[in-house]
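Student: One predicted model, sequence on top.
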Amino acid sequence: MTQSAPLLLAADYRKFMRQKRRLLDAATRQHCASLASRFLPKLFSVLPNNANIAFYLDSFGEMPTEPLAKFCQRYGYQGFLPITRHGEPLRFAPIYQPLAKTPLRRHHLGMAEPTTHKIDARRMHAIICPAVAIDKTGLRLGMGGGYYDRTFAHAPNCLKIAWCYDFQLVDSLPRQAWDKSMDIIITERRFIRIN
């Protein structure tokens, strides 16, 4: 069952959910990511062999993404990490295996991003993104920069997957004209295919 919450402004959801994420200790975060990783094999039916899968490096209390890197390595998928440029769709750079060998730097938003060559988002088969909150229709609320919405508008054919804690799933979110809905939601408790 999704969390029942009143329809709030996006800023209110961001504040509330970010506070809840910050209350989780490292062991709880890792445990949730481990539980969520049990659902990753369900992606086999929707991904081609050797798929390009983009994901992010958790930095602000999001569910840890190390299991995503391990999933890519174990099953022969090429993992990619986002590179941000203000006002532009994300581009992506391939990761090295193990992930620790990928050259990284901190960018202006405080997250680590690769320093290797950039690839257009349209070459991704799937993009796994964080969410501050997400509703049962797949509408995702991010941090407010619009990076993923611009990217999904630029690359409409990639599989859009939200990777988040179960408490971030709410009944309804306010929709903006530019919002893009997810195709799949993965939490530590469930795998939800939208449509």
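Tutor: Cool, the structure landed. Numbers count the residues shown, from 1 in each chain.

Student: going forward, measure contacts and count neighbours with C-alpha atoms only.
Tutor: Fine.

Student: quick one: contacts for the residue nearest the centre of the chain?
Tutor: Of all residues in the chain, the one closest to the mean position by C-alpha atoms, centre = their mean is Cys129, 1.5 Å from it. Contacts for Cys129 (C-alpha atoms under 8 Å, 6 or more residues apart in numbering) come out as Phe55, Tyr56, Tyr148, Lys160, Ile161, Ala162, Trp163.

Student: Now flag whichever of those residues is closest to Ile184.
Tutor: Ile161 (4.8 Å; C-alpha to C-alpha).

Student: Could you check how far that closest one is from Pro103?
Tutor: Ile161 is 25 Å from Pro103, where distance means C-alpha to C-alpha, to the nearest Å.

Student: got the buried residues for stretch 33-51?
Tutor: Neighbour counts over stretch 33-51 (16 or more other C-alpha atoms under 10 Å) mark Ala33, Ser34, Ala36, Ser37, Arg38, Phe39, Ala51 as buried.

Student: Keep only those of the contacts of Cys129 that are in helices.
Tutor: Per DSSP state H, helices hold the following members of the contacts of Cys129: Tyr148.

Student: want to compare, so here's the second one:
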Amino acid sequence: MTTDAEHDARTAKAALRLQLRAARRALAPQARAAAARQLAGHAPALPGWRPGARIAAYVAADGELDPAPLLAAATAAGLLAYLPRVGDDRALTFHRWTPGDPLVPNRYGIGEPAAGAPLPVEKLDLLCLPLVGFTAAGVRLGMGAGYYDRTLATARPGLLVGVAYGEQGVETLPQEPWDVPLDGVLTETGWRPAAAPA
């Protein structure tokens, strides 16, 4: 049974999600492209960025900050890139991908790599996931479907990196027990390790 506090937290998250999604969708295409290039330029500052490291990101949708240039930079630097596939159980699996490899639209119209043997999430050195909002302490606001929370409920990668525009940062976010905290956030202005709780 949902308590009043849980209901209030979910209502607050839903309202903030609508506001932040509208703001990122309103960005001009040139601003989005510039932010994606800047993001890639800051990626080598991520802990664990090294040749041979396994890095997963996502295919941008709904105005998300596009990590495609970041993945291109990663493969050029000798990292191994992975992208998610959405499973029937509403969890994600991560599959090897190289820039230029074809993608197949999933049920949401978002490109996925062809099916193949997935890499367990705990074998990823870095996992870059999209955010709707974030706090300095690494609390994240996602799209609300729970795909990443479900995927990360029993295993974590070496480094969990939120990817978002800097303006998606907020002072506080309601938290629920299943919310998985970030190790930090990478924006177009640089890498921000999660601050220790006060």
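Tutor: Received it, and whenever you're ready, just let me know what you need. What you see is a predicted model, and the numbers here were worked out from it, not measured in a lab.

Student: higher neighbour count, Ile161 and Pro103 of structure 1?
Tutor: Ile161 (25 against 13; other C-alpha atoms under 10 Å).

Student: dump the residue contacts of that one.
Tutor: Ile161 of structure 1 sits next to Ala126, Ile127, Ile128, Cys129, Met182, Asp183, Ile184, Ile185, Ile186 when contact means C-alpha under 8 Å, 6+ apart.

Student: could those be laid out in JSON lines, adding distance to Leu43 of structure 1 and secondary structure?
Tutor: Shown next, in JSON lines, are the contacts of Ile161 of structure 1 (distance: C-alpha to C-alpha, whole Å; DSSP: H, G, I helix; E, B strand; the rest coil):
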{"residue": "Ala126", "distance to Leu43 of structure 1": "10", "secondary structure": "strand"}
{"residue": "Ile127", "distance to Leu43 of structure 1": "12", "secondary structure": "strand"}
{"residue": "Ile128", "distance to Leu43 of structure 1": "11", "secondary structure": "strand"}
{"residue": "Cys129", "distance to Leu43 of structure 1": "15", "secondary structure": "strand"}
{"residue": "Met182", "distance to Leu43 of structure 1": "14", "secondary structure": "coil"}
{"residue": "Asp183", "distance to Leu43 of structure 1": "11", "secondary structure": "coil"}
{"residue": "Ile184", "distance to Leu43 of structure 1": "9", "secondary structure": "strand"}
{"residue": "Ile185", "distance to Leu43 of structure 1": "11", "secondary structure": "strand"}
{"residue": "Ile186", "distance to Leu43 of structure 1": "10", "secondary structure": "strand"}
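
Student: Buried ones among those residues?
Tutor: Buried by 16+ other C-alpha under 10 Å: Ala126, Ile127, Ile128, Cys129, Met182, Asp183, Ile184, Ile185, Ile186, out of these.

Student: Which residue in structure 2 occupies the aligned position of the fifth one?
Tutor: Alignment of Met182 of structure 1 against structure 2 is given by TM-score structural alignment, with Leu182 as its counterpart.

Student: before we move on, the earlier item: take the contacts of Cys129 of structure 1 and keep only those in strands.
Tutor: Among these, the members found in strands (DSSP state E) are Lys160, Ile161, Ala162, Trp163.
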